[in-house]
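Colleague: Attaching a predicted model along with its sequence, questions to come.
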Amino acid sequence: MIGLFLQMGEGYKRIKKSTTLDISFNSETETYDFIADKNPTESLKSYSPQISQDLTMIKGEDDFEYIYEQMMKSVPNNEEVNTKALLVFMFDGDKTKGYKAWEVDAKLIFDTLSGVDSKINFNINFASDIRVGVAKVADGAVTFTEGTSEV
C-alpha cells in the first residue's frame, strides 16, 4: 500500500478519496548505435514522474476542500499550484520505525471537473529531485526525515 500526501497549509494531509494511485515514471531514453555493437544500445537520460488522480468530490473532506480551493484560484487566473508531495511506501517498514518515503516539490495540473461523476481529475507533476527518507504516521499527522532510508 502506498499513501499519497500533499502539503496543505502547515502540514501534510492524505489524499483519501481517490480511486487510483498510478505513478508514471515517464522515462526519457537515448539510443546509441555504437560501431562495435551489433545492435543499438538504449540508455536512460532521465525520469519525469507524475501521478494522475481522480478525486471524488466530498464536501468536508480535507483532500477535496484543498484541491477544489486550488482549482478555483488557479484555473481562472492561469496560475500554477506549487506544493509538496509525499509518497509513503506503507508496505516497507512499520508504525514504530516508520516507512520508506519520497518527498518532492510538486505542481498540480488540473485536467477535468466532472459534474456527472463528481470527480476532479488532476496530475501531480514532480518538480524537483526526489528526497529519499523515512515517514512516520501517527494520529493522522505525518513527519518526514530526509536521508534515512533504514526502517
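Modeller: Noted; the coordinates are in hand. Numbering: from 1, shown residues only.

Colleague: When you work out contacts or count neighbours from here on, use the C-alpha atoms and nothing else.
Modeller: Noted.

Colleague: how close does Leu87 sit to Lys17?
Modeller: 16 Å (C-alpha to C-alpha, to the nearest Å).

Colleague: Ignore what I typed, I meant Tyr47.
Modeller: Counting by C-alpha to C-alpha, the gap from Tyr47 to Lys17 is 27 Å.

Colleague: Same question for Gly3.
Modeller: 12 Å.

Colleague: rewinding a little: which of Tyr47 and Lys17 has more neighbours?
Modeller: The residue with more neighbours, out of Tyr47 and Lys17, is Lys17; 17 against 13, by other C-alpha atoms under 10 Å.

Colleague: next SSE after the longest strand along the chain?
Modeller: Of all segments of type strand in the chain, defined using DSSP state E, the longest is strand 98-114. Downstream of strand 98-114, the next assigned helix or strand under DSSP states H and E is strand 119-126.

Colleague: what's the angle from the next helix or strand after that next one to strand 98-114?
Modeller: Moving toward the C-terminus from strand 119-126, the next helix or strand (DSSP H and E) is strand 131-138. With axes from the mean of the first three to the mean of the last three C-alpha atoms, to 10 degrees defining the directions, strand 131-138 sits at 90 degrees from strand 98-114.

Colleague: Show me where this structure has its helices.
Modeller: Using DSSP state H, the helices assigned to the chain run over residues 62-77.

Colleague: In contact with Asp37, which residues?
Modeller: For Asp37, no contacting residues are found, by C-alpha atoms under 8 Å, 6 or more residues apart in numbering.

Colleague: Check Phe25 too.
Modeller: Neighbouring residues of Phe25 by C-alpha under 8 Å, 6+ apart: 47-50.

Colleague: next, the one to line up against it:
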Amino acid sequence: MNEKERYKTRALERLKKYKTIPFLNTATDVAPEYARIGKSTIFDLVLNAQTEENDFIENEMPTTDVQYYKPELAQELQCNKGDAAFDYLYDMFMNLPTGEDVKKNLLIVFAGNVGTTDAEKFNAWNTKSTLILDHFDSVAEKIYFKFSIYEIERGTCTVSEGTPVFAKKE
C-alpha cells in the first residue's frame, strides 16, 4: 500500500491537547529528570520559517524557498509551589541566569499514537533550547517564558506514570 492509500483508509482521530506534552529536564543531560509543563493554558509552537525570495527568469512571480526553521515554544505556568516545573522556573526567575545556564533540554511528546493499542508510543522531539524568561505575573499567578529551539533530535517516546522515555529515531 502506498502512502496516499494508507492515509485514505485510516480512521480519523482527534489529537487531544493533553496528549501533546512538553517536559523540561530539571536535572542533567547525563541523568535527566523530566518535569511536565502541565498547568498551562498556552502551547504555541511557532516554526518561524526562515525564507529567501528568488525572482527566477523562468517564473512569472518570485519563488519563496524555505532555508530553515527556528522553532519557539511560548509557555506560561501556573504558580503552584511544589510543582517540579514551577519550582525550577521560579528558582531561575529569582536568580536570573544567563549564558550556558539557560541552555536547557526540552522534550516534546506529540499526540497521535504511532505504536499499538497495547504499547503506545508517540513521535517526539528531544531538543536543546534557550529558555527565555519573560515575566512573572503575581495577579494572574503565572510565570511566562519561551523555549527558543536550536537543535532537534527526532524520535519516539513512551510515557509511563508521567515519566517519558525517549528513543532516538534510527
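Modeller: Cool, got the structure. All values derive from a computational prediction rather than experimental measurement.

Colleague: follow-up on the earlier one: of the contacts of Phe25 of structure 1, closest to Asn77 of structure 1?
Modeller: Gln50 (23.1 Å; C-alpha to C-alpha).

Colleague: Isn't the closest one up against Ile23?
Modeller: Yes: the pair Gln50 of structure 1 / Ile23 is scored as a contact, 5.9 Å apart, by C-alpha atoms under 8 Å.

Colleague: In structure 2, which residue is most central in space?
Modeller: Ile108 (3.8 Å; C-alpha atoms, centre = their mean).

Colleague: And it, what's its match in structure 1?
Modeller: Residue pairing (TM-score structural alignment): Ile108 of structure 2 is matched to Leu87 of structure 1.

Colleague: Go through stretch 58-77 of structure 1 and flag the buried ones.
Modeller: Within stretch 58-77 of structure 1, the residues scored as buried using 16 or more other C-alpha atoms under 10 Å are 62-64, 66-68, 70-71, 74.

Colleague: An error on my part: the question was meant for stretch 98-105 of structure 2.
Modeller: Buried, per 16+ other C-alpha under 10 Å, within stretch 98-105 of structure 2: 102-105.

Colleague: again, but for stretch 36-53 of structure 2
Modeller: Buried residues in stretch 36-53 of structure 2 (16+ other C-alpha under 10 Å): 36-38, 43.

Colleague: which one of the buried residues of stretch 98-105 of structure 2 sits closest to Thr51 of structure 2?
Modeller: Nearest to Thr51 of structure 2 among the buried residues of stretch 98-105 of structure 2, with distances taken as C-alpha to C-alpha, is Lys103, at 25.8 Å.

Colleague: wait, that closest one sits on Thr127?
Modeller: No: Lys103 of structure 2 lies out of contact with Thr127 (C-alpha under 8 Å); the separation is 10.2 Å.

Colleague: one step back: just the buried members of the contacts of Phe25 of structure 1?
Modeller: For those, a neighbour count by 16+ other C-alpha under 10 Å gives the buried set as Gln50.

Colleague: Between the contacts of Phe25 of structure 1, which sits nearest Gly9 of structure 1?
Modeller: Gln50 (21.7 Å).

Colleague: need the contact list for the nearest residue to that closest one once chain neighbours are set aside.
Modeller: What sits nearest to Gln50 of structure 1 in space, not counting adjacent residues and going by C-alpha to C-alpha, 6 or more residues apart in numbering, is Asn125, at 4.4 Å. Residues counted as contacts of Asn125 of structure 1 (C-alpha under 8 Å, 6+ apart) are 48-51, 106-109.

Colleague: contacting residues around the equivalent of Tyr32 of structure 1 over in structure 2?
Modeller: Counting by TM-score structural alignment, Tyr32 of structure 1 lines up with Asn54 in structure 2. Under the criterion of C-alpha under 8 Å, 6+ apart, the contact list for Asn54 of structure 2 reads 62-65.

Colleague: Neighbour count added to those, as TSV?
Modeller: Formatted as TSV, the contacts of Asn54 of structure 2 follow (neighbours: other C-alpha atoms under 10 Å):
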residue	neighbour count
Pro62	13
Thr63	13
Thr64	11
Asp65	12
